[in-house]
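Asks: Here is my input; please provide its structure:
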Amino acid sequence: MTGFSHRRWIKRMIRHRYWLLGFAAVLGIAAAITGRGLRLDRSIESMFAPDDPLLVPYHRLQRTFGEYEVVLAMYADEKLATPEGIERVKNVQEQLNKVPGVAATVSLHDVPGGTTFEASELGDRYREVFSGYTHNEELTAAGVICLVERPGPEKPSRRVTLRGMRDVVAELPRGALVGEPVLIEEAFDLLEQDGRRLNTWCTLLVMLTILACFRSPIWLLLPLGVVQLTLALTDAVLVLSGLELSMVSSMLGAIVTVVGVASVVHVLVHYLDERRDGHGRRRALFNTIDQLAAPVSIAIFTDAAGFAALMVSKVGPVHDFGLMMAIGSLLVLPSCILLTPGLVWLSDYQQKPQTPSDELALGRWLNVLLNWSSTHIRWLAAGAVVLVAVSMWGSNRLVHETDFTKNFRADSEINRAYGFVESEFGGAGVWDLMIPVPQENGARTTKPPRIDANLYVQVLNLEGELQSQTPELSKAISLSDTLAAGVGGASGLASTGDFALRMGLGAARARMPQFVDALFQDDPQDGRWWLHVLLRAPEQLSADEKASMIEQVRTITQDEFPDAEVTGYYVLMTRLIESVLADQWKAFIVATIVVLAMMIVAIRDIRLTAVTMFPNIFPSLILFGVMGILGLKVNMGAAMIAAVSIGMSVDSSIHYTMFYQRLRREGLSCNAALAKSQSSVGRAAVYSTLALTVGFATLGVSDFVPTIYFGVLVSLSMIGGLIGNLLILPVLIRLVDGDQAAAEGVGA
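Replies: This is a model prediction of the structure:
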């Protein structure tokens, strides 16, 4: 009854094919309109789980000092210490002050004695405090500290503000705009451009690949239709679900494209095989849908499972990427159901499909490969063992990338700017240390509490200890440094009375009000006052060096101030990739278990399921081994491929095994069934893998390096899976099914 009902529905689909096309068109238009509301979430908080303890001090930083964000505008100037150079600084500062969203600026003009270069002890002390911010030590480069308003209602967007600032520095020698807001905003701007370009080129190249395989543009109708409808539906579902694109979502459209195309390639190859066997359009279409409904559905489900496994990650972009791609993969199925009957029918309008002779030749070559693999089993086994052993050794050598600038191409504007600041100003990484001010009688107050000189001296001594014990830390600046510079140093600060301290603080606030407020402010949530220490360190440090430095700063500080907190973009981004790497194997295990369960349900034979899964487990492991051996670092894109590639590379294996099972049920011997599977499904596997590889290869032109890694590594993993399916899978099937077939008299 189930089979009858199933076939009855297929007949209805074919009979009402044009109604289905019409409904798909209406649905696609409605989805495209709805999907226009899809937005990109640009906040760094979105990269972490809401309950991540790392966000607690970061949220406090935002509440307390977050009214403004620090952006540094820097440029080279060999004549900085001359009247001409000082005038140039003044002009640059004035232009930056006019940019909407820039609340305040600090340059050498605002530093007491900053522009007096001859016999000025006061100027020397203040220049030492602001060295690395308003100028470099050699006085050959200048900087302007810009306090930029956080985006909000009736305020300029960060994009508008940064664009205006960039226009100013673009006219300056080696002009550079740096700071974590710049880094994040630039990243997302590139990602948006990236996404549009990748989607266009991916679709174009995949369609050209299909055209080369099928030799007729008419066969592009189905893949194009499925891809466009799936993309529209995916965007609409994301909008209706309240989801926003994240950092790694620029490849969403490209991946949906290749997943959709990989599904329909099997349909087209099988349909053409049916037509070559002499069946009419209706019978060929019926047989194709009847025989491929299960493997195509299972393959789509395994794709979705591979992506969904990434949702075990606590890293926001990876979790959201997994969810979005799982949704996109699943929506390929309704698109295929709605479009396949009508578009395949229309594509075969001549009713005399011509199969290129080289396609038949490909089938013959695949059977030659089958015969070769069956006579070289020992060599294949030995090679596999050696390859896996070397890969496991290489995997233990993997290191991860935490330099966020390395997420962009070496020749990008971001890397140029950060390289200049790293070399001239001692480090482009900006992070934050917050030290609580003791409360009088524990009472909450809206007025700044009285700070004893001893606290300022403690902070000053702490900064000195941090820089002496942590060589990587290039700069620390706080209100203590500003006050000490005004009274002759730490010794003078220790002997300064309360009245003199208040006068000094008032003078600093009068000269640089927003800057002082950014260093001493209260948390509006609990009224507690905090001193803010700005830390600087090189961005281009290794992961271990960054993690060690951050932990050392935290330990030293909390020995002196137990409630002090270390946070900021620098800290968060250092921990981000560490979390991705920690989650990748967990996601891989989850994907393997879920995919294996699906295949057991579909194949209904434990032994065949095991051998079908086997060739698809190792390509990703081998890739990681090679990366470890070559010293390539694991970034966010590389860390995601293990789980994803399991779901995608197993697609052709499912088609192969289920096709083989159907032939065996029809009475073919093991060898005959393998030969026909190799010729028919093998060709489809070659075409779909070629389309997948070409599609993912387009990610290699991305400006975002994790996207490049993801595209290249998944392509290589797919090729590895294809080799496994054509060389290893037939051998394993014969080992577990051939003997049984001979014993049952079916023939081997």
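Asks: going forward, measure contacts between C-alpha atoms and count neighbours the same way
Replies: Fine.
Asks: contacting residues for residue 327?
Replies: 234, 304 (Cα atoms under 8 Å, 6 or more residues apart in numbering).
Asks: in the protein, which spans are strands?
Replies: Along the chain, the stretches classed as strands by DSSP state E are 68-76, 102-106, 141-149, 176-178, 429-436, 475-477, 520-522, 529-537, 565-567.
Asks: I'd assumed residue 594 was in contact with residue 613.
Replies: No: with contact defined as Cα atoms under 8 Å, residue 613 does not count as touching residue 594 (11.7 Å).
Asks: to compare against the first, here's another:
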Amino acid sequence: MIELLYRLRFGLLGLLLLAAVLLWPGVQRAVQVDNSLEAWFLQNDPALRAYQDFQQRFGNDEVIIVATHDARGLLTSDYFQRFQELSRALESLPAVAAVIGPGNATVPTRAGLLGSGSRPLLPAPPAQVRRTLQQHPLLQEQLFSPDFRTARFVVVLRRLPDFDARRGEILAAVESTVHRHLPPGQTYLGGVGVIFAGLNALSQHDFGLFLGLGYLLMFTVLALLYRNAWLLLYVLGIVGLATYLTLGAYGALGYRLNLMTVLLPVVLILLGIMDAMHVINERNLVAEHGPGLSDRETALLALQRTFSPCLATMLTTVAGFLALVTSPMAILRNFGLFAALGIALCLVLTFVLGAIILPLTRPAPRATRAASLGLARFYSSILTHKGRFTALSAALVLLAAAGLFWLKSDTYTLGYFPQGHRVVQDHQRLEATWGPYLPLELLVEPRPGHQLHDAALVQATAAFADSARRLPGVGRVFGFHSLYEAGLAAQFPGRGRAALGSQSLLRAVDQQLATDYPQLAGQFIHRGSGTGRITVSGRMLTARQLTAKTDTLLGLARRTLGSVATVRPAGYQPLYARIVEYVTTSQTESLLLSILTVSALVWLYVRSLRLALLTVLPNLFPVLVLLGLMGWLGIRLDTATASIAAIVLGLCVDDTVHYIHHYRQARRSGQPPHAARLGTITHVGPTIVLTSVVLFLGYAVMGLGALKTVQLFGLLTAVSVAAALFGEIVIFPLVLERFDREPAAKADRP
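Replies: Next up is the predicted model:
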């Protein structure tokens, strides 16, 4: 087969290059970032459909909160002029649907029994504005802090088809507009969109920079190890072309990179380097032990000897990643599917490029020989101090297992930023000057026989809002009931709350809301469905805390509103909590499925149940160390760390299959267990050690990143690589020595 591959090598390379040309438009599309909800969720997901329904009723719930603060006070003619100009400038932006703030606020006028119109709050003398706002406390609550030193603008963004792709551009336009009219040092921007746009920008920068530095370091180490430009080209060609073709297919099918699939190059470089180094290592050994063979013969013989284990590692690793296809999230399904495709391409390219490049190179056995001699001495040390190494291994396993009890799945998005980042600083100043501001939306649907303006429903909603404000971490609570109360307070100053019990007055106010409060009425009342909206402003929470807070609010709503309406969470924040739940649950379940699938495939490959079972411990050891270390250090299992275990499992399986393949061949050739173990560790061990060094250094560089997701991914992956190395060269030989002794070998060889 390898001879046939050698004869067809240029034709196969031509097909690959033709595919590369045809997939160029797909690559261009793939490298564009798309973190839209449609990229994360399946189209029939109930949570996504509920969110889309909420947006159809009330528009885009992603708003930008703009707060400006002046310790001297904001009720001045200069600020009033700035507020008006800012409101007009923001409203002129194509992506802005509405602006709710002091610059364009209106106050209902009194004409007859109920207000029949409205007038602008500004311009007016500062003293008059103060009196007007004191007469309309609910309006003041939306526009100014109680001391009038902070003013707030809510910028409501349009629900555009390409909104997620343009979020960064839209936020930049809003920010530049704000800073043209208000002092930058006294003005802060916040909101879910601001946080995630900052996170996306920083993650793309850090992943691009430090992953690039990591790659550069990896290939520099490879160049120093082998001192051969052709071998470096071989490894680069495998990784680069596999990544290119995978991204091309990914983009051709209409997908774009997101926070998960940006890890595809990480997976491919890890497994591509490993397969390439196994081939290079085998070629060096063939040349050293087979003098007289030509460069072409040593290259093809190395490819032939490594084809079977490389094929097996590809199948097992692909099966592990395909386990993600069972996830309920589109983003994880696509990650698993295209990681599997890329891994298969790495195998193809390892042998196609190997047949082209390796015959052109001279063997470079120096690094392989040095590693083999070192491993032989190390193996002798293990046998000499077997009890110590066994005790050390058991202690590490127990210590890591104990850490599992402290492992938690949660995420705090703001915690990913460096403390000095502008997003964090603006968030902290917003909370200090305005108070809790992040919106948690609730949808109120009247029960049959009730309407939003029913006295019983409005009073119950007001009671719910009063109770919600007393919860820790909750700030302002504003909803459709606030509009009815404000309308009544305009007609009966100081008695708006008491008038909520009058059905006739509520009916009259209901007819005037669109006129009296044109900005707010459409934001909180959907006439078509007869539903209302309540916005509970709170602090930035972790996903778990957000779920608990939502449950508390829903329990409170059932007690106060249960007889007249149903209340359910809406908007983006509950959906974000669902994302975290999906990701961590899916990764845990898929990891278990991967372990079972990989173990079964290893069993089929080695055709020995005992050997297959013996591979479980060294494969699970680095995963156990990873999760245990996260537990001890308080690192939560979240969207940034949940994928590392699956990647590490692929790394371990690759080394284990090569190890067990050579060990089985040695035992079948008649070698006793001790000689087979020594021969295996000196034959396969150099590749395991050298790839571990290369990968450890490459991923450790990512620990220098500013974004904590990049830091954690790099450092945890580097630690896992080190643990995988320990598992392969210490634990696995000890396990084999314990369960495949000399007498057992004579009676029943595997």
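Asks: follow-up on the earlier one: which of residue 613 and residue 594 of the first structure has more neighbours?
Replies: A direct count of neighbours by other Cα atoms under 10 Å for residue 613 of the first structure and residue 594 places residue 613 higher, at 21 against 18.
Asks: Can you tell me the residue that sits opposite that one in the second structure?
Replies: Under the alignment (TM-score structural alignment), residue 613 of the first structure pairs with residue 616 in the second structure.
Asks: How about that match, nearest residue that isn't a chain neighbour?
Replies: residue 599 (7.0 Å; Cα to Cα, 6 or more residues apart in numbering).
Asks: any idea which residue sits dead centre in the first structure?
Replies: residue 248 (3.1 Å; Cα atoms, centre = their mean).
Asks: For the aligned partner of that residue in the second structure, give its distance to residue 542 of the second structure.
Replies: Residue 248 of the first structure maps onto residue 260 in the second structure when the alignment is built from TM-score structural alignment. Relative to residue 542 of the second structure, residue 260 of the second structure is positioned 20 Å away (Cα to Cα, to the nearest Å).
Asks: do the same with residue 498 of the second structure
Replies: 38 Å.
Asks: Between the two, point out the one with more neighbours.
Replies: residue 542 (17 against 13).
Asks: I figured that one was touching residue 412, is that so?
Replies: Yes: using Cα under 8 Å, residue 542 of the second structure is in contact with residue 412, at 4.3 Å.
Asks: Just the helices from the stretch 401-550 of the second structure, written as ranges.
Replies: Assigned by DSSP state H, counting those that start in this stretch, the helices in the stretch 401-550 of the second structure fall at 422-433, 455-469, 480-491, 503-516, 518-524, 543-561.
Asks: Highest mean neighbour count out of the ones you listed?
Replies: helix 480-491 (a mean of 23; mean count of other Cα atoms under 10 Å).
Asks: Which strands and helices lie in contact with it?
Replies: helix 137-143, helix 455-469, helix 503-516, helix 518-524, strand 531-538 (3 or more Cα pairs under 8 Å, 6 or more residues apart in numbering; DSSP states H and E).
Asks: Could you find the counterpart of residue 135 of the first structure in the second structure?
Replies: Per TM-score structural alignment, residue 135 of the first structure is aligned with residue 144.
Asks: I'd say its match and residue 154 touch.
Replies: No: the pair residue 144 of the second structure / residue 154 is not scored as a contact, 11.9 Å apart, by Cα under 8 Å.
Asks: and the counterpart of residue 729 of the first structure in the second structure, how many neighbours does it have?
Replies: Counting by TM-score structural alignment, residue 729 of the first structure lines up with residue 732 in the second structure. Residue 732 of the second structure has 22 neighbours, counted by other Cα under 10 Å.
Asks: which non-adjacent residue is nearest residue 732 of the second structure?
Replies: residue 618 (5.8 Å).
Asks: coming back round to it: how near is the match of residue 729 of the first structure to residue 725 of the second structure?
Replies: In terms of Cα to Cα, residue 732 of the second structure sits 10 Å off from residue 725 of the second structure.
Asks: who touches both of those two?
Replies: By Cα under 8 Å, 6+ apart, no residue touches both residue 732 of the second structure and residue 725.
Asks: what about residue 35 of the second structure, neighbour count?
Replies: 19.
Asks: What's it aligned with over in the first structure?
Replies: Residue 35 of the second structure maps onto residue 42 in the first structure, by TM-score structural alignment.
Asks: quick one: its match from residue 652 of the first structure, how far?
Replies: 37 Å.
Asks: In contact with the residue nearest to residue 58 of the first structure when sequence neighbours are not counted, which residues?
Replies: Computed as Cα to Cα, 6+ apart, the closest residue to residue 58 of the first structure that is not its neighbour in sequence is residue 567, at 5.7 Å. Residues in contact with residue 567 of the first structure (Cα under 8 Å, 6+ apart) are 54, 57-58, 61, 431-433.
Asks: and with 10 Å instead?
Replies: Contacts for residue 567 of the first structure (Cα atoms under 10 Å, 6 or more residues apart in numbering) come out as 54-61, 431-434, 550, 554.
Asks: Over to residue 427 of the second structure?
Replies: 188-191, 194-195, 414, 436-438, 539-540.
Asks: Tabulate these (a markdown table), appending neighbour count and distance to residue 223 of the second structure.
Replies: Output for those, formatted as a markdown table (neighbours: other Cα atoms under 10 Å; distance: Cα to Cα, whole Å):
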| residue | neighbour count | distance to residue 223 of the second structure |
| --- | --- | --- |
| 188 | 26 | 49 |
| 189 | 24 | 48 |
| 190 | 24 | 47 |
| 191 | 20 | 47 |
| 194 | 21 | 43 |
| 195 | 17 | 41 |
| 414 | 19 | 40 |
| 436 | 20 | 54 |
| 437 | 22 | 53 |
| 438 | 24 | 51 |
| 539 | 18 | 51 |
| 540 | 20 | 47 |
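Asks: lining up these with the first structure, which overlap?
Replies: Counting by both residues aligned by TM-score structural alignment, their matches' Cα atoms under 10 Å, those that remain in contact in the first structure are 188-191, 195, 414, 436-438, 539-540.
Asks: Residue 139 of the second structure: which of the residues you listed is nearest?
Replies: residue 437 (16.2 Å; Cα to Cα).
Asks: Apart from its chain neighbours, what residue comes closest to that closest one?
Replies: Per Cα to Cα, 6+ apart, closest to residue 437 of the second structure is residue 537, 4.8 Å.
Asks: Tell me the counterpart of residue 319 of the second structure in the first structure.
Replies: By TM-score structural alignment, residue 319 of the second structure lines up with residue 305.
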